[in-house]
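J.: would you be able to build a 3D model of this:
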Amino acid sequence: MFRRARELGPPIMVPLAWTFVTAAHLEVVTEHTLFIAHVVMAVLLVGFAATGYADMREGVLRTWWLLIAVGSVVTLCGVVGLWLEPTNPALTAVALFGWMLLPAVGFVDTGRRVTKGGWIYAVGTAGCLLGAALYAVSPTWGTRTAAVGGLVLVGLGQTAGIFDAAIRY
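T.: Sure thing, here's the model as predicted:
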């Protein structure tokens, strides 16, 4: 059962996470709810890394295991950043930009290893990088629309890549 959950968890959790982050930026969910979500994700990521290590020691799966391990730390930065009063924007930025960019590393590695259909990982990488860039410049444009657009690009790119990876591996 745990193996099946590890296989099906990422294609469910990735779009759910980005939908949640976007909802938080639209102030549909509170900062406290976002804190709880970070705690839950940190527990899930650490659990995933611990239980998946034996199956993820070689090839592209090793790359993804390393990204999950680093992502656990990135998520914990978000937990601490949201726990502090007032919220620490540097730590929450580490969590947000970390998860925007970490999967791009995995998509590049996966894309160079596959023989067919590697374009989907280029799409995933582009979504991560363009979305992060759009989000980063959004304050200079003075509009929340650009920030939300960046989050949507990241979410769509990562969802496309993780769905293919889950099917392929």
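
J.: CA atoms for contacts and neighbours, from now on please.
T.: Fine.

J.: what helix or strand is the most centrally placed residue in the chain on?
T.: Centroid check for the chain by CA atoms, centre = their mean gives Trp99 as the closest residue, at 3.9 Å. Following DSSP states H and E, one finds Trp99 within helix 89-113.

J.: enumerate the positions of that helix that are buried.
T.: 91-92, 94-104, 106-111 (16 or more other CA atoms under 10 Å).

J.: same question, stretch 160-169
T.: Result for stretch 160-169 [16+ other CA under 10 Å]: buried residues 160-165.

J.: could you also give me the structure for this second sequence? I'd like to compare it with the first:
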Amino acid sequence: MFRRLRKNGPVLLVPLAWTFVTVAHLGLVARETVVIAHVVMTTIFVVFTAASWSEMRTGVLYAWQVVLLVGTGVTLVGLAALAVAPAYTEPVAVMLSAWMLAPAAAYVYTARNVDADTAPAVYQFAAILSVAGWIVYFCGPLVGLGTTAAVVGLTLVNVGQTAGIANAGYQY
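T.: Okay, the predicted model is just below:
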């Protein structure tokens, strides 16, 4: 059962996490809820990474082990920033960037290192949407698009990473 949870959990948690981030950007959840969500997410990352450590030491899964390690670290930094800062801070921007771009890099690596029958184009699509989402999210405010850019950027990341993890779950 635990193997099935490790296989299917990310397929549900990735879109849930990005949807939550989007909802938080719209101001629909309290700051305390965001802090609690980060505690829960960090716990899940640590448990998942520890439980999958030996399985993720080789092949394309190694790239994802690195993503989890980097992601857990930046999520802890983001959690600390959210717990003490009243508003959006640079550590939170770094955390969002890491969760947008580290998986994008891992998707590129995965696309280059999987067999053709495991749909590498899906991983390329996931990488492209993750980077496009990052660009829209962080450049949108420069042209006066603020919240609209944030929602569009986060949605691009959500769609891309959900497609990639859903394919990975299916192939696993």
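
J.: how far away is Leu84 of the first structure from Leu66 of the first structure?
T.: To Leu66 of the first structure, Leu84 of the first structure is 28 Å away according to CA to CA, to the nearest Å.

J.: how many neighbours does the nearest residue to Val39 of the second structure once chain neighbours are set aside have?
T.: By the measure of CA to CA, 6 or more residues apart in numbering, the closest residue to Val39 of the second structure outside its immediate chain neighbours is Leu79, 7.2 Å from it. As a burial measure, Leu79 of the second structure scores 23 neighbours (other CA atoms under 10 Å).

J.: just Val77 of the second structure next, same as before
T.: Neighbour tally, Val77 of the second structure, other CA under 10 Å: 16.

J.: which element is it on?
T.: Using DSSP H and E, Val77 of the second structure sits within helix 59-84.

J.: and what of Thr19 of the first structure?
T.: helix 2-25.

J.: ok, now Ile162 of the first structure?
T.: helix 144-168.

J.: please report how far the nearest residue to Gly71 of the second structure once chain neighbours are set aside lies from Ala83 of the second structure.
T.: Of all residues not flanking Gly71 of the second structure in the chain, Trp99 sits nearest, at 6.3 Å (CA to CA, 6+ apart). To Ala83 of the second structure, Trp99 of the second structure is 19 Å away according to CA to CA.

J.: repeat for Gly160 of the second structure
T.: Computed as CA to CA, the Gly160 of the second structure to Ala83 of the second structure distance reads 29 Å.

J.: who's more crowded, those two?
T.: Applying other CA under 10 Å to Gly160 of the second structure and Ala83 shows that Gly160 carries more neighbours, namely 28 against 16.

J.: contacting residues around whichever residue in the first structure pairs up with that one?
T.: Superposed on the first structure with TM-score structural alignment, Gly160 of the second structure falls opposite Gly157. Residues near Gly157 of the first structure by CA atoms under 8 Å, 6 or more residues apart in numbering: 123-128.

J.: now do Ala42 of the first structure
T.: 72, 75-76.

J.: repeat the analysis, applying 10 Å as the threshold.
T.: 36, 48, 71-79 (CA atoms under 10 Å, 6 or more residues apart in numbering).
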